[in-house]
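Undergrad: below are the sequence and a predicted model; questions follow.
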Amino acid sequence: MYAMMPPLPSAAMSLLDPFGFGRAACDYWGDALERGTLYLDVMRQRGNQYLEHIEKTKPNVLGFEAEVLLDGRDLPRPVNYELLRILPPEGVETDPNSRPFVVIDPRAGHGPGIGGFKSDSEVGVALRAGHPCYFIGFLPYPVPGQKVEDVVEAEIAFLRHVIACHPEASEKPMVVGNCQAGWQIMMAAALEPDIFGPILIAGAPLSYWAGERGRAPMRYTGGLVGGSWITALLGDLGAGLFDGAWLVQNFESLNPANTWWDKQYRLYANIDSEAGRYLEFERWWGGHVALGADEIQYIVDNLFIGNRLSTAQLVTSDGRRIDLRNLRSPVVVFCSRGDDITPPPQALGWVQDLYEDTEAIVANEQTIVYCVHDSTGHLGIFVSGSVSRREHTEFTANMDYIDVLPPGLYETTVTPAETHSDAELIERDYLLEFQRREVEDLDREVQHRPDDERRFATVARLSEINLGLYRLCWQPWVQALATPESARWMRRMHPNRLGYRLLSDRNPLMGAVPVLADRVRRGRQPVDDDNVFRALEGVMSTSISQSLEAWRIYRNGLIEQGFLTFYGQPVLQALVGLGGDTQALRRRPGDEPEHRRFVEQRRRTARDRIAEGGEHEAVMRSVIYVLGGAPASDERNFKRLRASRAELEPGIQLADFKHLVREQFFILKQDREAALEAIPTLLAGQSAKQIDAHLEHIDHVLAASGELSERASARLERVRGLFNAAKPKRAAGSRSRRSGPSTERDG
């Protein structure tokens, strides 16, 4: 080994190598050899870690201790899911009467645990905030015959159990669904809306045809292979199981520069410091799981290609329609422009699919909040420590506020507290602010194109044709030839799995690697960063990465252009039944006459209730009116709004308080002038002292956000006038009796 060779005298080196290039080259190649040996040893450790992980009965990568409360295999409709209670680490206390948090991990090729991967994670944030925390994970293999609908019913059962564990908690559980778990939990909430508190879906695709041209090439995958018949083929070859490694391979192909070079070179270049982080992540990334063939076929046919979730076309086996407009819990959508797996159009497009305008959202009493990160990738949305410390911390801290937000569409931004002039009113390092938005404002993110929609509708029709032909002509033969043993060998020989096995201790050729690596570590001599050859290595690495990135851009362009050209042919569209019929593309629930009649009925009901109620309705109507004129709303208002809940009516349940806020908001939305003029009527019977107390309370609420804008101040003055007008007038007789003695003295 180079590190064990005696160095030449410096004088001799100066004569032989006056410019130092030879010495720099020797140092570099010695360091490169050492790094190569250590890199190979990390690959060996990765392989051993992979084998140890997949051989566990219940593998996960949770960074917290947990206990199993319910096993999904014991349910009436058994599934391979389980409900775990997270045990708080030492020094962390949780309040059993606080709102429970339930985190659900994605089952999209990888094993469970990424939502609680480390201390700065969704689970860690909830625990530090004092909330009891639960986790819904899964086992590596599905129960035979398990279906997506069974999983949804299991998650409903788990949530009911969590509620039963906290009978004294006044709020329903907050549910966090990551990626694939996001659309799954939205299906569950549409079926059983009454058991859900606020829902946070992070990086979850719900509108699968949506996307920006030039980005998100994964949405073209179904069209490239002619539909879902390839999914059925892989499920049949797997003897009823679909290997999740195929999904992981699709993810990796999106970024060849990172998959084939950057990730591995980062480890090689920083082998002395990067090994621990690399192995920690690979324990999850390489933990492939299997899905049932029926499960993945349902997902591909109805979601990825059919796009039936966001258009209310899914129906359960017992006839219940899965309509996301049934949700009554606030929905927080967290996505990122740097996410190439679930870009913002796919995370937010469902809102435009379901609602024509914001008034329809309000009529359905839905609160939808979205936050678009500028740069983090798909995994960073629910794994990155910086994201957890900022966005997830703010979401968790403000869930009670989000839970009582009036219906509507909001965009959130997270800003440092020190940037605000009244930073002393902010409890944490960041402030979560809410901006009202209209459905039309989503055009910037969703970028809907009717011509692209026609192409994806063509893919869906062609997929049905090809799947039918496969099932008729080839499926019986494939199923007859496939056996459980052949399926097991096919999984073992998948490139993504085989790479781990070959570089492990089970390969006899790796036997010398740990010995050499141990010797290198004892005599390690890393080269200086200013070594010219180390610098050239970095330049070469950058060149390779840029070349692969250029190839990605070129490949994606070819894929997109090929897709648009092929599926844009009028003849093909006519052959699959889409010739000129724009209504045949897909169902748009928001455009249907029944929904328009529902919205109009809600408007009439709100107008009829303008003068109904009392002082509580008057105060809440006034607060909403004044805050509605402000450019943004944030947690500082909620601190006072929460106090108003206790002051208005001690002991009022959160559900009743939410109803009060939402009803008054909707009334103001329908006829603001009539709603304001009715305030004196609502205050009838109140004494002047009581009305003054109400005004003082309104001032108290509004002061939480600092100084009011000019427009909000003008609205507050109007409210004062309305409240003063409601004060009872003194009787004429009492006025004369009080003024009588004064008159006599004057005389």
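TA: On my side now, so go ahead. Residues are numbered from 1 along each chain as shown.
Undergrad: from now on I want contacts and neighbour counts done on CA atoms only, so please keep to that.
TA: Fine.
Undergrad: what about the helices in the stretch 101-250 of the chain?
TA: Per DSSP state H, counting those that start in this stretch, the stretch 101-250 of the chain carries helices over the ranges 122-128, 148-165, 180-191, 221-224, 229-237, 245-253.
Undergrad: residue 515: which of those helices is closest?
TA: Closest to residue 515 of the helices of the stretch 101-250 of the chain, according to CA to CA: helix 245-253, at 32.0 Å.
Undergrad: ok, and what's touching the closest one?
TA: Helix 245-253 is contacted by residues 108-110, 259, 288-289, 341, 494, 496-497 when judged by CA atoms under 8 Å, 6 or more residues apart in numbering.
Undergrad: apply 10 Å and report the result again.
TA: Residues outside helix 245-253 that contact it (CA atoms under 10 Å, 6 or more residues apart in numbering) are 108-110, 218, 221, 231, 234, 258-260, 285-290, 340-341, 491, 494-497, 552.
Undergrad: so where's the longest helix in this structure?
TA: Determined from DSSP state H, the single longest helix within the chain is helix 532-567.
Undergrad: and residue 342, which of the three is it?
TA: Using DSSP: H, G, I helix; E, B strand; the rest coil, the structure places residue 342 in coil.
Undergrad: take the one below as the second:
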Amino acid sequence: MSIPSNGQNKDEVSFQYNPFGPAFDYAVDAAQRSLLFWDVMRQRGNQYRAHVAKTAPHVLSYTPEILIDGRTLERPVNYALVRIVPPEGVKVDQTRRPFVVVDPRAGHGPGIGGFKADSEIGVALRAGHPCYFIGFLPDPAPGQTIEDIARAEAVFLEKVIALHPDADAKPCVVGNCQAGWAVMMLAALRPELFGSIIIAGSPLSYWAGVHGKYPMRYSGGLLGGSWLTALTSDLGQGKFDGAWLVQNFENQNPANTYWTKQYNLYSKIDTEAPRYLGFEEWWGGHVNLNAEEIQFIVDELFIGNNLAAGRIKTSDGFTIDLRDIRSPIVVFCSRGDNITPPQQALDWILDLYDDVDDIRSHGQTIVYTIHEDIGHLGIFVSAGVARKEHGEFAGNIDLIDALPPGLYEAIFEPKTNETAGVNLVDGDWIMRCEARTLDDIRALGGNDAADDRRFAAAARVSEINLALYRTFVQPWVRELLPNGFGEWLSKLHPLRLQYELLSDANPMMAPIADLATQAAEERRPIPSDNPFLALEQTMSRQIVAGLDAWQGWVEAVSEATFLSVYGSPVLQAAAGIDPADETAQRRAGKTGLHRRMLQSRKAELKGRIDEGGLRECLARGLLYVSMARGGADERGFAAIRRLRRVEDGMPQMSLGEFKSLIRDQFLMLLIDEEATLAAIPKLLPADPDLRRKGLAALETIVKARGELPEEATQRWQEITRLFQLNGDPSTKPTKPPEQAKAPHVKVVRR
């Protein structure tokens, strides 16, 4: 080897003249990364031990202030309501609706909704909303049930409402994953407690899906039903270990579980440790459920699919019907979610309603958005998702609340300097809600009648197997197990052992800390063009590809087995499933009461068509023009606030009053569009200045998104014609009169 010259440094000369240099450098780097990796594993184990030793462990990055401890209620539960103390520099407006985030209790501990600054709680605080959080303790209260939890959460919401008597609306409640269906159940039981609902990654139609993708829905049938759930609870001596739920999640992605997650840490060991440890604190914080709770979840929801079908009853005989919900519902799901694919998140709409008019007849507003690729956990923990989707929901919740009844899809577009009405937009995105029909949901794919019969057969087999287990096996299991067996079984769970064995509790891990410290001091990361590093990355990709192929094979076999076994005419006949039944097994029933109430409501609205003033006329004009566009966006709503202040000498409308105004006028247009429009001239004030002022404000609103398309332009010309008074030239349309008097345009229902 020669002496370095010509400005070359020692490393460059070593690489140039020593053919073993890259191999040696890689060996040193790999050894250092390995020591640092195992030290992070040691830290993870210590973190786990410290976390589970806490009385109320959580991963909130905000300061919580306990308001109600659910253990003190008449029916004690292990849930609690806390107020989120706004961080320094964050101002909240006590007149704005509060946000209440409910975390999922699906094996993990609470806090994921406020895991970091860019989170559901974080974006709501930055939007100026007071924030509350509903979390839980690791162990359930003795005897608590899902119904007890729902009633406790009702008490929590009553407390939040009482704390904000001047708020412009009832709370917006955010339910993540498992908490989503729990929130929906409560909203059906107590609709008066909710201002709006956001359910993120929440499965509501458990049988739904498409062939060849995300076969987790087959698990209950492949295991023979919920008898195994009952056995696991009995082995836990009345408690179901949430670690089993977490393991089910991990089994859905073996490549990530067994390789990618660890290799990502190893390959980025100099920067990745804080993020990895932060997530693992939540992922490893396993919690327990009562046997009654998990049995209800599996029987009624996962296997029975009874929630959307309206077949769940409370202890006092009340049937839970999601059509009783009166708050706008926002559904956030993703095509990349293998736990709750879009069909499971959205097909409950098909289970409940015949068409969009049926949704409207129930006074319901449903807004959904589908992310293209984010995974299940990313819906709750991704900073990018929090800043975009959750940030837009929090910033535009008033817009969602004021939408006329119907089905909408939320679309997000980046804001640019060329965006029309850019001064009306806060943040980096523009949210618009476009009208949709049930055919848009069906286009995502889903079950046919044959699939539903298979799942119905699986549900019936589950009932039979559970009855057999409870009759012949359960008494022996409960009698033979010694005291404390369930606790020891929990400690020996493989997911818990991996934390315990790689912590300081294991004497063999003692040297790792010192060796890692030395490795960090002598750290020599290699350049990205090292050929051995490229080989390592290639091997990693091959391992992932192999695990993905194995997963694909297992999923294909699982699906084929389920379809074959439960598609058997013999099994279906034995289970009492009619093979000629073409009606969906999961459809919710209907009652004559709703039909009678609907007729009464229609008659009442028709009787009020000739009532009102300038506000009603402006609302009719706005809705009539907007129908041609099939939706609304935040620019229009930012401008629409002016509509609430347009009449001099009159008090400003509250958000609730404005919402009622928009809904009533929209329904009048649907019931009798011609009469509703024809009434405008006689409802307008006689003062031409007020008419002119109102029309100018309305024009600002309808054109906030830019120039109107052709059909909307024709509708706008008709509204300007209706606003004319005694030939006042300032209110005449800009187009020739014959164009302004074009034939009447009927409502377009998309």
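TA: Thanks, I have it. Predicted model only: the values in this text are computed from it and were never measured.
Undergrad: from the helices of the stretch 101-250 of structure 1, which stretch is densest packed?
TA: helix 122-128 (a mean of 25; mean count of other CA atoms under 10 Å).
Undergrad: and the one in structure 2 that sits across from residue 471 of structure 1 in the alignment, helix, strand or coil?
TA: Alignment note (TM-score structural alignment): residue 471 of structure 1 maps to residue 470 of structure 2. The local conformation at residue 470 of structure 2, judged by three-state DSSP, is helix.
Undergrad: how near is residue 470 of structure 2 to residue 225 of structure 2?
TA: For residue 470 of structure 2, the distance to residue 225 of structure 2 (CA to CA, to the nearest Å) stands at 13 Å.
Undergrad: hang on, residue 445 of structure 2 in a strand?
TA: No. With three-state DSSP as the criterion, residue 445 of structure 2 is assigned coil and is not in a strand.
Undergrad: separation between it and residue 208 of structure 2?
TA: 9 Å.
Undergrad: residue 67 of structure 2 is in contact with residue 157, isn't it?
TA: No. In this structure, residue 67 of structure 2 is not within contact of residue 157 by CA atoms under 10 Å, at 11.3 Å.
Undergrad: and for those two, which residues touch both?
TA: By CA under 10 Å, 6+ apart, residue 67 of structure 2 and residue 157 have these common neighbours: 81, 132.
Undergrad: what subset of the contacts of helix 245-253 of structure 1 is buried?
TA: When the contacts of helix 245-253 of structure 1 are checked for burial by 16 or more other CA atoms under 10 Å, the buried set is 108-110, 218, 221, 231, 234, 258, 285-290, 340-341, 491, 496-497, 552.
Undergrad: hang on, the earlier thing: mind checking the helices of the stretch 101-250 of structure 1 for the one nearest to residue 523 of structure 1?
TA: Set against residue 523 of structure 1 and scored by CA to CA, the helices of the stretch 101-250 of structure 1 come closest in helix 245-253, at 36.4 Å.
Undergrad: now that closest one on structure 2. Mean distance?
TA: Helix 245-253 of structure 1, aligned to structure 2 and superposed, deviates on average by 0.5 Å (mean CA distance after the TM-score superposition for structure 1).
Undergrad: matching residues in structure 2 for that helix?
TA: Against structure 2, helix 245-253 of structure 1 falls on residues 243-251 (TM-score structural alignment).
Undergrad: equivalent analysis for stretch 314-321 of structure 1, please.
TA: Against structure 2, stretch 314-321 of structure 1 falls on residues 312-319 (TM-score structural alignment).
Undergrad: touching the matching stretch from outside, list them.
TA: In this structure, residues lying in contact with stretch 312-319 of structure 2 by CA under 10 Å, 6+ apart are 146-147, 185, 188-189, 300-301, 304-307, 310-311, 320-321.
Undergrad: how about residue 30 of structure 2, what's its partner in structure 1?
TA: Using TM-score structural alignment, residue 30 of structure 2 sits opposite residue 32 in structure 1.
Undergrad: list the residues that contact that match.
TA: Residue 32 of structure 1 makes contacts with 26, 38, 268-269, 526-527, 534, 537, as judged by CA under 10 Å, 6+ apart.
Undergrad: among those, name the buried ones.
TA: Here, 16+ other CA under 10 Å leaves 38, 268-269, 527, 534 buried among the contacts of residue 32 of structure 1.
Undergrad: what ranges do the strands span in the stretch 251-400 of structure 2?
TA: 288-290, 329-334, 365-371 (DSSP state E, counting those that start in this stretch).
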